[in-house]
Structure formats: structure tokens, C-alpha cells
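>>> Quick one, fold the following:
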Amino acid sequence: MNRKFKALYFLHTAGWGNNSLCGYYRIRYSDGSSVDYPLTGGKNIADWWMPKNLPEAPVGIRRIGADGHEIGFYVAKWQNPHPDKTIASIDFYAASRNDEGEVDYINLQSPVPALAAITGEF
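From the prediction side, this is the model:
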């Protein structure tokens, strides 16, 4: 990235993501410091099935899937607490991992976040 941003906007969704920590974005600055943005189910991210506006993320994309169910992605705004710092990179972490350290897509009790796009406000 290597730019300064006042805010970042994340277009994302989750499987099984309504009521728990789904993961987080780690925003890394060029000075070596970082800030975590938690993805909290029902607040700034939620399940992709039957999307509804959330307290911190309206539905950004809403479509009817091939099976006839409504699906969607949410737009969450992260306000940069250090807009004077250059953002070097962003890491995306899922909350659930299996014993080998990989994301556990089999456990239906665990949220699986999906990030589609990031844009920013200068």
C-alpha cells in the first residue's frame, strides 16, 4: 500500500459469522507498529446468507444465489487512529485454525471470513 489513509473500507462477508469473533485485519504501518481491527459477527461482519444492515457495516452487495437464497457482502469502515502514518500492508487473519495452523473450513461452528476488496479514503 505505502500510503496514508484516513479510513479503509472492507468489502467482506463470512460463512457462519453472525455471533462471534470471525477474525481480524492487522494494519501494519511503515514505522513497524500495527493496529488490529477485529471482525465481530453481527457488528461489522456477518453471515453471507440473508444479509441485513449491521450497526457498523451496511450491506454493500445483495444478490440471489443459484439456489434462490439471498446472499451478500458488507462494507465496514475502519477509521485510522493514526492517519499521519503510512500504511505499509494489511494482514488478514481468520479466527479458526485447525491443529496444523490452517483455517478450519470443516468445523461448521467456526466462522469463515472472506475478503473481497479494500479501498481507502485519503
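
>>> Going by C-alpha atoms from here, please, whenever you check contacts or count neighbours.
Fine.

>>> Can you name the residues that contact the spatially closest residue to Pro38 that is not a sequence neighbour?
Nearest non-adjacent residue to Pro38, counting by C-alpha to C-alpha, 6 or more residues apart in numbering: Tyr24, 4.2 Å away. For Tyr24, the contacting residues are 36-39, 92-95, by C-alpha atoms under 8 Å, 6 or more residues apart in numbering.

>>> PyMOL command for the buried members of those?
Selection of buried members from these for PyMOL, criterion 16 or more other C-alpha atoms under 10 Å:
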select buried, resi 38+39+93+94+95
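
>>> here's the other one to compare against:
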Amino acid sequence: MSVRLYVLAFLITTISFALVPTGLTAEEWVFVDLKPKANSRLDQQWWTGEKAASTLSFLPIGKTEDFAGPNDKKVKFKIEKECVVVFGTNAAKWPKKIAGIKTDPKVQKVSFVYFLHATGWEDNAAPSYKFIMHYDDNSKAELEMQSGINSDDWCHDDSKLQDKNSVWGWIKKEGAPCGHAGLITTKWKNPKPNKGIVSIDIESLGTGAVPVIAGITLGDVLLNVDVQQKLTTKWGVLKSRI
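Okay, the predicted model is just below:
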């Protein structure tokens, strides 16, 4: 392509995007960063904080991979070594609530939230913890987690969960302390799909179960993209074709 046509293409691209101040782009998966609020590690004994490996040390730490999800659909989680643990009476050192886990500020709409989680110990009599989703209009929604329904002891990886939106997402048949363990994928359908979720809290409900959360992923998301980002992306595609 000649220099004149190259410049013309650039000007047309710039003007066309300048006419649209903002825009939305759809993403199947948007990962929630747990690191700023993390208080334990997957490559250690997550329930004690001791520097000793467990079954969760076999997770694909530092990678983004597919995990089993409801309805035989794979769900992507980004696994870091950091995780979040909250209070249960069997491990009372942990905080009763972790508040303000931020989502990507560009999130405008969310259809689903996926949680990768389990507990140490269990309590089948009542919910053990809950997730609290905060919206951009200052409203909120909650999801309670109960052993045998949509949560369970991580060493009970052969148990059947009653909730159709919860399945064992990852299982490993080796490692301490049980020689096997797993994590559950729970799918939560957002009752306000046209609202952005700005943050998520995790709160203990004071039973013996000790929750661990290894990943949170937003599903079917609309992100707000500014002019510069759209222009940079579009121009990069254009140059690759010249």
C-alpha cells in the first residue's frame, strides 16, 4: 500500500471512532483478581497457612485453564497462588468477612458469576458462607453456600451436590491431607443482568466449615471500551492487513 493510502486509512479509522465516544465489547470470560484481598496460598496448607503442600498445590497455578462446569460446559478460571479463606469454627484464625473484591471497572453488564471453591470440614444443617455481589447502583444480591447443596468439604470429592448449578470442577486423587480432594464450580445467574457488578464480598456464617475460594470468573460480560483502546485495536488489525 502507498504512503498516501496508508495515511488515508489511518485518518478514516480515527474519524470513524472519534464519532463514537464510547462503546461496548462482549467478552465470554472476565477474571476477578483475588490477589489484593487474598490471605492464604494454594501452594501451602491453605487452612493453616503453614508452608506445606496439599492437594490444591497440584492446581495449574499461574495459568488460565478450563474447569468442569454445570451442564457439561467448561468454565475458565485464572489460578494464582493466592486464595481467599474465611472463618469457620474449625479454623478460627481467619477473618469472618472479606469485603470489596473489585471487578474490572470497565464491566457494564454481567450475565453469570462462576465461583471455584470448597470448604475444609462441612456443616449440612445450615449455610456456611455467602457471596455478596454489589452493583453499580449500590444495590446488592446474595448467594448462600451450604454443604451438600452447592458446597462441600474439599475431601468429599465423590459426593453428589443437590444444586444443578454446582459440580466438582477439579479433582485430584493425590496429595495431603486426604490423598484426594477437589474444588467445586458454582454458576450464579445474575438477577440484574443489565447492571454492572463492581465488587464481591465473601462472608462466613459461623459454622464449622472453613471456606476457600480459588477463583472467580464473570461470564457473558459487556465491557465499556474507550475511544483510544478501540482505535489502537482497530489500527493494529488494519496494519496487519497492509
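
>>> Provide the TM-score value for the superposition.
Remark: TM-score between the superposed chains equals 0.82 [TM-score structural alignment, normalised by the length of structure 1]; 110 aligned residues with a C-alpha RMSD of 1.5 Å.

>>> Helices of structure 2, start to end?
With helices called from DSSP state H, structure 2 shows them at 3-18, 227-241.

>>> Confirm for me that Asn190 of structure 2 is in contact with Val110.
Yes: using C-alpha atoms under 8 Å, Asn190 of structure 2 is in contact with Val110, at 6.8 Å.

>>> Please compare those two by neighbour count and tell me which comes out ahead.
More neighbours surround Val110 than the other of Asn190 of structure 2 and Val110, with 25 against 18 (other C-alpha atoms under 10 Å).

>>> what do we get in structure 1 for the more buried one?
Aligned counterpart of Val110 of structure 2 in structure 1: Phe5 (TM-score structural alignment).

>>> For Trp29 of structure 2, see how far away the spatially most central residue of structure 2 is.
Geometric centre of structure 2, nearest residue: Ile216, 1.2 Å, by C-alpha atoms, centre = their mean. Per C-alpha to C-alpha, to the nearest Å, Ile216 of structure 2 is found 10 Å from Trp29 of structure 2.

>>> picking that back up, please name whichever of the helices of structure 2 is nearest to Lys97 of structure 2.
Counting by C-alpha to C-alpha, Lys97 of structure 2 lies closest to helix 227-241 out of the helices of structure 2; the figure is 36.1 Å.

>>> which other helices and strands contact the closest one?
Packing partners of helix 227-241 of structure 2 (3 or more C-alpha pairs under 8 Å, 6 or more residues apart in numbering; DSSP states H and E): helix 3-18.

>>> Give the equivalent position in structure 2 for Pro83 of structure 1.
Using TM-score structural alignment, Pro83 of structure 1 pairs with Pro193 in structure 2.

>>> these two touch, right, that match and Val110?
Yes: taking contacts as C-alpha under 8 Å, Pro193 of structure 2 lies within contact range of Val110: 5.3 Å.

>>> Check the alignment and tell me where Thr119 of structure 1 lands in structure 2.
Alignment note (TM-score structural alignment): Thr119 of structure 1 maps to Thr217 of structure 2.

>>> mind listing what the nearest residue to its match once chain neighbours are set aside touches?
In space, and not counting its chain neighbours, Thr217 of structure 2 is closest to Phe31: 4.6 Å by C-alpha to C-alpha, 6+ apart. Applying C-alpha under 8 Å, 6+ apart to Phe31 of structure 2 gives the contacts 77-78, 103, 216-218.

>>> which ones among the contacts of Tyr24 of structure 1 are found in strands?
Taking DSSP state E, the ones among the contacts of Tyr24 of structure 1 that sit in strands are 36-39, 92-94.

>>> which of those lies closest to Ser20 of structure 1?
Nearest member of these to Ser20 of structure 1, counting by C-alpha to C-alpha, is Leu39, at 8.6 Å.

>>> Matching the closest one against structure 2, which residue comes up?
Mapped onto structure 2 by TM-score structural alignment, Leu39 of structure 1 lines up with Met145.
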